[in-house]
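> Sequence below, structure please.
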Amino acid sequence: MAGRHVLLVDDNETDVILAQAALELSGLGAVVSVARDGADALAFLRREGPHASRGTGDPHVVLLDLNMPRMSGLEVLGELRRDARLRHLPVVMLTTSQADGDVYSSYASGANAYVVKPVSFDGTVEAMRTLTAFWVALNNTVGDQG
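Got it, this is the predicted structure:
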């Protein structure tokens, strides 16, 4: 699993800590980078500003919160899908919203999956284990051929 990478985009500190712990407990050994809002996520992916010197390679999956300051998850998703260099990235919306409109808008904008954040720690661990197992361990992405 060496070299597998997840970008977690979430502005809620508690959700970030919970997701990081759950990803660590998943046992799949993925490296987790965190962006605290949509603008920071785009800067990270485009290697701009404070992320200009980050190493090569893109994350194997982006776990993207829907409601964030500065730039919403849907705005980030739209930017990613318009960017020829980044449009291939799998994006999983990871949010508390169960609203049909948010689900529809996410898929219409190019999300690969829509997952409602579990409310319990055990549920979060299981969700992260499942997401990581599929999107990082099983799913073949651009650049995996090697």
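> Please count neighbours and contacts with C-alpha atoms only from this point.
OK.
> Spit out the contact partners of the residue nearest the centre of the chain.
Taking Cα atoms, centre = their mean as the criterion, Leu63 is the residue nearest the geometric centre of the chain, at 1.7 Å. Leu63 makes contact with 6-9, 91-94, according to Cα atoms under 8 Å, 6 or more residues apart in numbering.
> can you do 7 Å?
7-9, 91-94 (Cα atoms under 7 Å, 6 or more residues apart in numbering).
> Any chance of JSON lines for those residues, columns secondary structure and neighbour count?
Converted to JSON lines, the contacts of Leu63 look like this (DSSP: H, G, I helix; E, B strand; the rest coil; neighbours: other Cα atoms under 10 Å):
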{"residue": "Leu7", "secondary structure": "strand", "neighbour count": "21"}
{"residue": "Leu8", "secondary structure": "strand", "neighbour count": "24"}
{"residue": "Val9", "secondary structure": "strand", "neighbour count": "27"}
{"residue": "Val91", "secondary structure": "strand", "neighbour count": "23"}
{"residue": "Val92", "secondary structure": "strand", "neighbour count": "23"}
{"residue": "Met93", "secondary structure": "strand", "neighbour count": "27"}
{"residue": "Leu94", "secondary structure": "strand", "neighbour count": "21"}
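> Out of these, which comes closest to Arg46?
Among the contacts of Leu63, Leu7 lies closest to Arg46 (Cα to Cα), at 12.8 Å.
> run this one through as well so I can compare:
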Amino acid sequence: MSSQRSILLVEDNPDDVDLTRRAFQRAGFTQPLDVVEDGVEALDYLFARGAHAHRASVPLPSLVLLDLKLPRLNGHEVLRQIRADVRTRFLPVVILTSSDEEKDLVESYSHGCNSYVRKPVSYTEFVEAARQLGLYWLALNRAPESGVHG
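A predicted model of the protein is given here:
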């Protein structure tokens, strides 16, 4: 598609990571898919801290796919910190979760997620969801490069 910036997948389930990777490949998206397994690592990746300090000169990903149920720091707190920082305030964040609970949906939007997608159960539905997510967020949507504008 238009940008070769990476996609950040924040997911601790290796089966879901593999499924997401295969779904994006099958849907024809060529962007690198970077994976972190917990909320603390997600923030380190985005803010170029700790083991991810080398990312200081690397552009932010074009999209974050964020699970809610994560070790160390849950997805709601990760989202809250992403939106609280001027560098990542406008970064597109899609909640990709198995949770169908109304409280998770409401909390995600209240913290500024751009979209909330429940993970489809079947592989075919997951591939189609990945294709639609990629098409919209990677090809059609326009987002500021960073939160420092105007």
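> can you give me the strands in structure 1?
Per DSSP state E, structure 1 carries strands over the ranges 5-9, 31-35, 61-64, 91-95, 113-116.
> Surely Arg80 of structure 2 touches Ser110?
No - here Arg80 of structure 2 does not reach Ser110: they are 9.2 Å apart, not a contact under Cα atoms under 7 Å.
> higher neighbour count, those two?
Neighbour totals were compared for Arg80 of structure 2 and Ser110, and Arg80 leads with 17 against 12 (other Cα atoms under 10 Å).
> Give the aligned equivalent of that one in structure 1.
In structure 1, the residue paired with Arg80 of structure 2 is Gly78, using TM-score structural alignment.
> What about the residue nearest to that match when sequence neighbours are not counted, how many residues nearby?
Closest residue in space to Gly78 of structure 1, ignoring its immediate chain neighbours: Ser109 at 6.1 Å, by Cα to Cα, 6 or more residues apart in numbering. Residues near Ser109 of structure 1, counting by other Cα under 10 Å, number 17.
> Ser109 of structure 1 corresponds to which position in structure 2?
By TM-score structural alignment, Ser109 of structure 1 lines up with His111.
> doesn't Leu79 make contact with its match?
Yes - in this structure His111 of structure 2 lies within contact range of Leu79 using Cα under 7 Å: 6.4 Å.
> which residues of structure 1 fall in helices?
Assigned by DSSP state H, the helices in structure 1 fall at 13-25, 38-46, 73-82, 100-108, 121-132.
> Report the distance from the longest one to the chain centre.
When you say that, I think you mean helix 13-25 of structure 1. Relative to its chain's centre, helix 13-25 of structure 1 lies at 13 Å (Cα atoms, centre = their mean, to the nearest Å).
> try stretch 4-16 of structure 2
Counting by Cα atoms, centre = their mean, stretch 4-16 of structure 2 is centred 7 Å from the centre of its parent chain.
> Kindly report the same for stretch 106-114 of structure 2.
Taking Cα atoms, centre = their mean, one finds stretch 106-114 of structure 2 lying 13 Å from the centre of the chain it belongs to.
> Show me what counts as buried in it.
Going by neighbour count (16 or more other Cα atoms under 10 Å), the buried part of stretch 106-114 of structure 2 is 108, 111-113.
> Could you do stretch 20-35 of structure 2 as well?
Buried, per 16+ other Cα under 10 Å, within stretch 20-35 of structure 2: 20-25, 27, 29, 31, 33, 35.
> before we move on, back to that, got the strands of structure 1 as a markdown table, with distance to Arg70 of structure 1 columns?
Listed next are the strands of structure 1 as a markdown table, based on distance: least, Cα to Cα, whole Å:
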| stretch | distance to Arg70 of structure 1 |
| --- | --- |
| strand 5-9 | 13 |
| strand 31-35 | 12 |
| strand 61-64 | 14 |
| strand 91-95 | 17 |
| strand 113-116 | 21 |
